[in-house]
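A.B. asks: next comes the sequence, and after it the predicted model I'd like to discuss.
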Amino acid sequence: MLKNKMKKFTRRFINSEERKNTRSATFYILLTIAAIAILYFIGIPALGRLASLVSSLRGNNNKISNSDFTPPPPPKFKYFPEFTNQQTLTLTGNTESGASVKLTFNGSPQEVLADNDGQFSFGVTLQDGINTFAATATDQSGNQSQKSDDHQITFDKKTPDLEITSPSDGSSYFGSNQRQITITGKTETDAKVTINDRIISVDDSGIFQYTTTLNEGSNTFNVKSTDQAGNTTEKNISLNFTS
């Protein structure tokens, strides 16, 4: 009797599993038919566009995650004169490659693009006296650098004052006691003075002195004063010596 009960239970279990498997198979068959219908009515191109949209969204997410928020370094200018007698100059420098460099010169802005090496240049026209300028750089992501150092260039066309206070041009000297003389003069403060191409020191008041020994006969001295902008004033004196 127990064996009969076990046989009945086994048959019920097998029938139940068969029904489950039949339902699963039916579900997957219907799902396959639905997928084929979607492909038929919507079309493969539409699915391609959908895949392209998904890929585009992924690309946009990558762009957002890879955005550049680091500003470029401030523009750095190469050598330029602090004083000059040239009214037009070219200012050059470097920053991040491809950045837009904005120069503010005497309050007026102008912009150029740095090249692939980060080099840039500006042509400027100086006004009399002190000219001020600084620059910033903006990279291709829109990040702006800090302002560069403030710089100055002084434009000066005036020649320096030069006075030879002693001796007078055409003076004559006699004998060994007068053979050694001192040329004294005054010029612009910070000017460079040369006498016959010898550099002579100038004090804070612009006074200079040069002691020399005269040769027999006529002695000519070329006195030249050059200011920081490169302007020059020259004077010549002739002194006679007879032993």
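C.D. replies: Ah, there it is. Just so it is clear, the structure is predicted and the values come from calculations on it, not from any experiment.

A.B. asks: CA only for contacts and neighbour counts going forward, please
C.D. replies: Will do.

A.B. asks: next one: the residue most central in space within the chain from residue 220, what distance?
C.D. replies: Note on the chain: the residue nearest the mean C-alpha position is residue 75, at 2.6 Å, using Cα atoms, centre = their mean. Going from residue 75 to residue 220 by Cα to Cα, to the nearest Å gives 51 Å.

A.B. asks: neighbours around the spatially closest residue to residue 69 that is not a sequence neighbour, how many?
C.D. replies: Leaving aside its chain neighbours, residue 69 sits nearest to residue 143 (6.5 Å; criterion: Cα to Cα, 6 or more residues apart in numbering). As a burial measure, residue 143 scores 15 neighbours (other Cα atoms under 10 Å).

A.B. asks: was I right to think residue 143 contacts residue 73?
C.D. replies: No. Between residue 143 and residue 73 there is no contact under Cα atoms under 8 Å: 10.3 Å.

A.B. asks: which element is residue 92 on?
C.D. replies: Following DSSP states H and E, one finds residue 92 within strand 88-94.

A.B. asks: contact partners of that strand?
C.D. replies: 75-80, 114, 117-126 (Cα atoms under 8 Å, 6 or more residues apart in numbering).

A.B. asks: what about residue 34, how many residues nearby?
C.D. replies: Residues within reach of residue 34, counting by other Cα under 10 Å, total 12.

A.B. asks: same deal with residue 3?
C.D. replies: Around residue 3 there are 8 residues (other Cα under 10 Å).

A.B. asks: gap between the lengthiest helix in the chain and the chain center?
C.D. replies: Longest among the helix segments of the chain by residue count, using DSSP state H, is helix 2-42. Offset of helix 2-42 from its chain centre (Cα atoms, centre = their mean, to the nearest Å): 76 Å.

A.B. asks: which strands or helices does the helix or strand that that helix is followed by pack on?
C.D. replies: Moving toward the C-terminus from helix 2-42, the next helix or strand (DSSP H and E) is helix 44-65. The helices and strands touching helix 44-65, judged by 3 or more Cα pairs under 8 Å, 6 or more residues apart in numbering; DSSP states H and E, number zero.

A.B. asks: next up, a structure to set beside the first:
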Amino acid sequence: MAVYIGLPILAKIAIGLSLIGGRNTTINETTSINVMTPVVEPLPSATNSAMISIYGFSEKDRKILVLVNGREEATTDTGKEEKFKFNNIKLSEGENKIEVVAKYQDKRSTATEFFITYKKEPPKLEIAEPTDGQTIMGEAKINITGSTDSGNKVSINDRLVIVDRNGNFTYPITLSAGENIFNFKAEDDAGNSKQLEIKVNYSP
């Protein structure tokens, strides 16, 4: 008994065998590349230096960009070690927005963002009472009062005093007979400081 198979069916079988055997086939594979957001070591919220360094990690062979206030400041490559380092990134006085971005071919990662305030001026420090060179008689217990910028730390003779949210402080103290010397220091969150010294004479 003879079995006849039409040519179209034979052609389909031949094409199927060719695909299974892997002959004369072309596979187009499109890979979607997602660029990882860089990991940046923590930066201070405030500094008294006009230059900062930035360290971090990303994927290998990525271009890393640093933007300061929207302006591209520096670029480098991670290479095979997947690390990056920037020295001498320049800040403007006041608040700065720092963005670190990874780039591969035409794709960019989302930015790692920081805000850093650059302060170069010493903090305010004023002593209202007592005044330098003042002579006090009678009661030995007095209050030292003064003011600084809100958020600053103040010490009197190396002892921290409480500063209220408006920057004012009051410190009770008992005077000794004769000359009393008080050393004041105010320090802001950027590390700037200001020092004052006053001398008060006490006569019981």
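C.D. replies: Received, thanks. The model shown is predicted, which means the values in this text are computed figures rather than measured ones.

A.B. asks: for the two chains, what TM-score is obtained?
C.D. replies: Laid over one another, the chains give 0.77 as their TM-score (TM-score structural alignment, normalised by the length of the second structure), with 179 aligned residues with a Cα RMSD of 2.4 Å.

A.B. asks: that older thread, just after the strand holding residue 92 of the first structure, pick out the following helix or strand.
C.D. replies: Next along the chain after strand 88-94 of the first structure, taking DSSP H and E as the criterion, comes strand 100-105.

A.B. asks: so what secondary structure elements neighbour that next one?
C.D. replies: Judged by 3+ Cα pairs under 8 Å, 6+ apart, strand 100-105 of the first structure is in contact with strand 108-113, strand 129-138.

A.B. asks: tell me the residues of the second structure aligned with it.
C.D. replies: Strand 100-105 of the first structure corresponds to residues 63-68 in the second structure, going by TM-score structural alignment.

A.B. asks: give me the contact list for that stretch.
C.D. replies: With Cα under 8 Å, 6+ apart, stretch 63-68 of the second structure has contacts from 72-78, 84, 91, 96-104.

A.B. asks: next: stretch 117-135 of the first structure.
C.D. replies: Contacts of stretch 117-135 of the first structure (Cα under 8 Å, 6+ apart): 74-75, 87-99, 101-107, 112-114, 147-156.

A.B. asks: shouldn't residue 9 of the second structure be within a helix?
C.D. replies: Yes. Counting by DSSP: H, G, I helix; E, B strand; the rest coil, residue 9 of the second structure is found in a helix.

A.B. asks: which residues are in contact with it?
C.D. replies: Residues counted as contacts of residue 9 of the second structure (Cα under 8 Å, 6+ apart): none.

A.B. asks: repeat that for residue 151 of the first structure.
C.D. replies: 132, 133, 134.

A.B. asks: and which of those residues is nearest residue 202 of the first structure?
C.D. replies: Of all the contacts of residue 151 of the first structure, residue 202 of the first structure sits closest to residue 132, with 28.8 Å by Cα to Cα.

A.B. asks: coming back round to it: mark which of the contacts of stretch 63-68 of the second structure are buried, thanks.
C.D. replies: Among those, the ones that count as buried by 16 or more other Cα atoms under 10 Å are 73-75, 77-78, 84, 91, 96-104.

A.B. asks: just the helices from the second structure, written as ranges.
C.D. replies: Using DSSP H, helices in the second structure cover 7-21.

A.B. asks: quick check: residue 209 of the first structure touching residue 183?
C.D. replies: Yes. The criterion here is Cα under 8 Å, and residue 209 of the first structure meets it with residue 183 at 5.6 Å.

A.B. asks: returning to that earlier point: which positions in the strand holding residue 92 of the first structure come out as buried?
C.D. replies: 91, 92, 93, 94.

A.B. asks: against residue 169 of the second structure, how distant is residue 79 of the second structure?
C.D. replies: Distance of residue 79 of the second structure to residue 169 of the second structure, given as Cα to Cα: 53 Å.

A.B. asks: now swap in residue 194 of the second structure and tell me
C.D. replies: 16 Å.

A.B. asks: neighbour count for those two, which is higher?
C.D. replies: Taking neighbours as other Cα under 10 Å, residue 194 of the second structure and residue 169 compare with residue 169 leading, 18 against 15.

A.B. asks: what's the more buried one aligned with over in the first structure?
C.D. replies: Alignment note (TM-score structural alignment): residue 169 of the second structure maps to residue 208 of the first structure.

A.B. asks: that older thread, now the helices and strands packed on strand 100-105 of the first structure as JSON lines including distance to residue 46 of the first structure?
C.D. replies: Output for those, formatted as JSON lines (distance: least, Cα to Cα, whole Å):
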{"stretch": "strand 108-113", "distance to residue 46 of the first structure": "44"}
{"stretch": "strand 129-138", "distance to residue 46 of the first structure": "42"}
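
A.B. asks: out of these, flag the one nearest residue 25 of the first structure.
C.D. replies: Here strand 129-138 is closest among those (Cα to Cα), at 64.4 Å.

A.B. asks: which stretch of the second structure lines up against that closest one?
C.D. replies: Residues 94-103 of the second structure are matched to strand 129-138 of the first structure when aligned by TM-score structural alignment.

A.B. asks: count of neighbours near the alignment partner in the first structure of residue 45 of the second structure?
C.D. replies: Per TM-score structural alignment, the equivalent position to residue 45 of the second structure in the first structure is residue 82. Counted with other Cα under 10 Å, residues neighbouring residue 82 of the first structure total 14.

A.B. asks: thank you kindly, that will do.
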